[in-house]
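Peer 1: sharing a model that was predicted from the sequence below.
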Amino acid sequence: IYTTVFILIICFTSVLQKPLNSTDAWEQMKIQKAIKLFHIVSCVRFVPRTNQKDYVKFVWSKNECHSVLGQVGGAQDIALSDDCLYKPGYRGAVVHEMMHALGFIHEHQRLDRDCYVIVTGYGKSLHNLIQIAGTDSRFPYDFNSIMHYRQRDYLKGIYGEILGTQDIALSD
């Protein structure tokens, strides 16, 4: 049996420039740890950029962590705030944004999500909770995906919420 392993190479650079006298060595180390985790669990490799035209760039954001969905060409920001970098489980937050840059949507934005979770409130209209047409439901719904928000990720009553699993009777 032959197994072919394909490795996708993504070039990156990191420019976490905060205002005033802030140093970013600690943040750089945290990004490196997240990249190392990503390498352990996937065949995608983020390598330092030399002169590549298309690459992702880790940048500091004052307010939030975010990334454009999929490759846009040229420099593509993965914005990381202190909230992402200094909370427990920060590697998961960084990897989550790296996955967006690769084109992955939130698991709870699948068209079939209502079969698995309950999303309440007017928060359904928020860009992070709305369902996305054309999403692939050929794969099992992954409650443990790093791309799946947990109930605590949205403030109850303000943005709507993800309430947890649907009770699905598989047999009578």
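Peer 2: Yep, it's here.

Peer 1: C-alpha from now on. contacts and neighbour counts both.
Peer 2: Noted.

Peer 1: Lys53 reaches Ala75, doesn't it?
Peer 2: Yes: contact criterion C-alpha atoms under 8 Å: Lys53 and Ala75 qualify, at 7.4 Å.

Peer 1: more crowded one of those two?
Peer 2: More neighbours surround Ala75 than the other of Lys53 and Ala75, with 17 against 10 (other C-alpha atoms under 10 Å).

Peer 1: ok, the more buried one - contacts?
Peer 2: Neighbour list for Ala75: Lys53, Asp54, Tyr55, Val56, Lys57 [criterion: C-alpha atoms under 8 Å, 6 or more residues apart in numbering].

Peer 1: helix, strand or coil for the first one?
Peer 2: To tie it back to what came earlier, the one meant is Lys53. coil (DSSP: H, G, I helix; E, B strand; the rest coil).

Peer 1: do the same with the last one
Peer 2: Recorded secondary structure, Lys57: strand (three-state DSSP).

Peer 1: and it, how close does it get to His108?
Peer 2: The gap separating Lys57 from His108 is 26 Å, by C-alpha to C-alpha, to the nearest Å.

Peer 1: what helix or strand is Leu129 on?
Peer 2: Using DSSP states H and E, Leu129 maps to neither a helix nor a strand.

Peer 1: want to compare, so here's the second one:
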Amino acid sequence: MVQMALNYIQARTCLQFVQSSVAANRIRVFSGSGCYSSVGMIGIVAHEFMHALGVWHMQMRDDRDSYVYIDLSSVPSNLHGNFVKLNSADVINYNPYEYGSTMHYDAVAFSSTNSYTILPYDTPYTRTIGSRTITFYDIKTINDHYQCHAWCGAGSAVCLNGGEPNPRDCTICNCPAGYGGATCNQRPAGCGEALVATGLWQVKQFTFGNAAVTTYRDSYMECNHRVQVSNKTTLEPTAL
């Protein structure tokens, strides 16, 4: 599991993880009473290693009050430190505040009553925070911090839709969610459909999960559906 998480990060950044028992500076991975890192799923492992790489929790950013409301009324006082807001002099916000980051706590984090402790001002994101999916911006933050973008110069891929050249292979791109292909101009590989909108309502049924799978997955399964519309038209999706 640890190696899978490191491989995921390594394949999209300029970082190289080398196993060593003698290096002066190294990260020790062991079986303990909790899951933590000093500063399950692949996303959880990546979360802890990102701490070791210098990344703080998203909700600790100095600008967090513009995006979430913190309610400590149900949090034991000895756990309040998990919600400390960082000083702007101590942190660099390389990228936008991201509710879906693997570095964001969930909405009821550390609550003793399962009550909300973190409330996004954009309320639909209440069920988004706490995700354990490693996002485009999670990877981009590592690349920004370690100046991995300098690895790609002339001749690198020209990425579309906000993508960036992958420092591990500058001929392909790291793509934001919903985009795939070498230059982020395609629907991501894997399950999903390419749909065409019409002037009449169409009903599509999508099944999430697999009842036959009763054990935990190493990672999440993603399905991407892309809807093509004509110029100057508005798409109106409705969930039933």
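Peer 2: It's in. Note that the coordinates shown come from a computational prediction; the quantities given were computed from them, not determined experimentally.

Peer 1: report the TM-score for the pair.
Peer 2: In this superposition the chains share a TM-score of 0.59, using TM-score structural alignment, normalised by the length of structure 1; 118 aligned residues with a C-alpha RMSD of 2.5 Å.

Peer 1: between Lys57 and His108 of structure 1, tell me which one has more neighbours.
Peer 2: Shown here are Lys57 of structure 1 and His108; by other C-alpha under 10 Å, His108 has more neighbours (27 against 19).

Peer 1: so the longest strand along structure 1 matches what in structure 2?
Peer 2: For structure 1, the strand with the greatest residue count under DSSP state E is strand 8-15. Using TM-score structural alignment, strand 8-15 of structure 1 corresponds to no residues of structure 2.

Peer 1: so which residues of structure 2 form strands?
Peer 2: All strands of structure 2, identified by DSSP E, fall at 68-70, 118-120, 164-166, 169-174, 194-196, 226-228.

Peer 1: out of these, deepest packed?
Peer 2: Compared across those, strand 164-166 shows the largest average neighbour count, a mean of 25 (mean count of other C-alpha atoms under 10 Å).

Peer 1: what is that one packed up against?
Peer 2: Using 3 or more C-alpha pairs under 8 Å, 6 or more residues apart in numbering; DSSP states H and E, the elements in contact with strand 164-166 of structure 2 are strand 169-174.

Peer 1: how about the strand it packs on, aligned to which bit of structure 1?
Peer 2: Per TM-score structural alignment, strand 169-174 of structure 2 has no counterpart in structure 1.

Peer 1: what helices or strands is that strand leaning on?
Peer 2: strand 164-166.

Peer 1: cutoff 10 Å now
Peer 2: helix 136-145, strand 164-166 (3 or more C-alpha pairs under 10 Å, 6 or more residues apart in numbering; DSSP states H and E).

Peer 1: and these: which comes nearest Gly34 of structure 2?
Peer 2: Of all those, helix 136-145 sits nearest to Gly34 of structure 2, with 22.9 Å by C-alpha to C-alpha.

Peer 1: turn the strands of structure 2 into a markdown table, including distance to Gly54 of structure 2.
Peer 2: Converted to a markdown table, the strands of structure 2 look like this (distance: least, C-alpha to C-alpha, whole Å):
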| stretch | distance to Gly54 of structure 2 |
| --- | --- |
| strand 68-70 | 22 |
| strand 118-120 | 23 |
| strand 164-166 | 20 |
| strand 169-174 | 21 |
| strand 194-196 | 39 |
| strand 226-228 | 35 |
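
Peer 1: looking at those strands, spot the one closest to Lys85 of structure 2.
Peer 2: Taking C-alpha to C-alpha, strand 68-70 is the member of these nearest to Lys85 of structure 2, at 10.1 Å.

Peer 1: average offset between that closest one and structure 1?
Peer 2: With mean C-alpha distance after the TM-score superposition for structure 1, strand 68-70 of structure 2 departs from structure 1 by a mean of 1.1 Å once superposed.

Peer 1: pull up the aligned stretch in structure 1 for that strand.
Peer 2: Using TM-score structural alignment, strand 68-70 of structure 2 pairs with 117-119 in structure 1.

Peer 1: and stretch 97-104 of structure 2, by the same measure?
Peer 2: The counterpart of stretch 97-104 of structure 2 in structure 1, counting by TM-score structural alignment, spans residues 141-148.

Peer 1: quick check: end-to-end length of that stretch?
Peer 2: When the termini of stretch 141-148 of structure 1 are compared using C-alpha to C-alpha, they are 10 Å apart.

Peer 1: pull out the buried residues from that stretch.
Peer 2: If you call a residue buried by 16 or more other C-alpha atoms under 10 Å, then stretch 141-148 of structure 1 has these buried ones: Tyr141, Phe143, Ile146, Met147, His148.

Peer 1: helices - which of the residues you listed land there?
Peer 2: Secondary structure defined by DSSP state H assigns none of these to helices.
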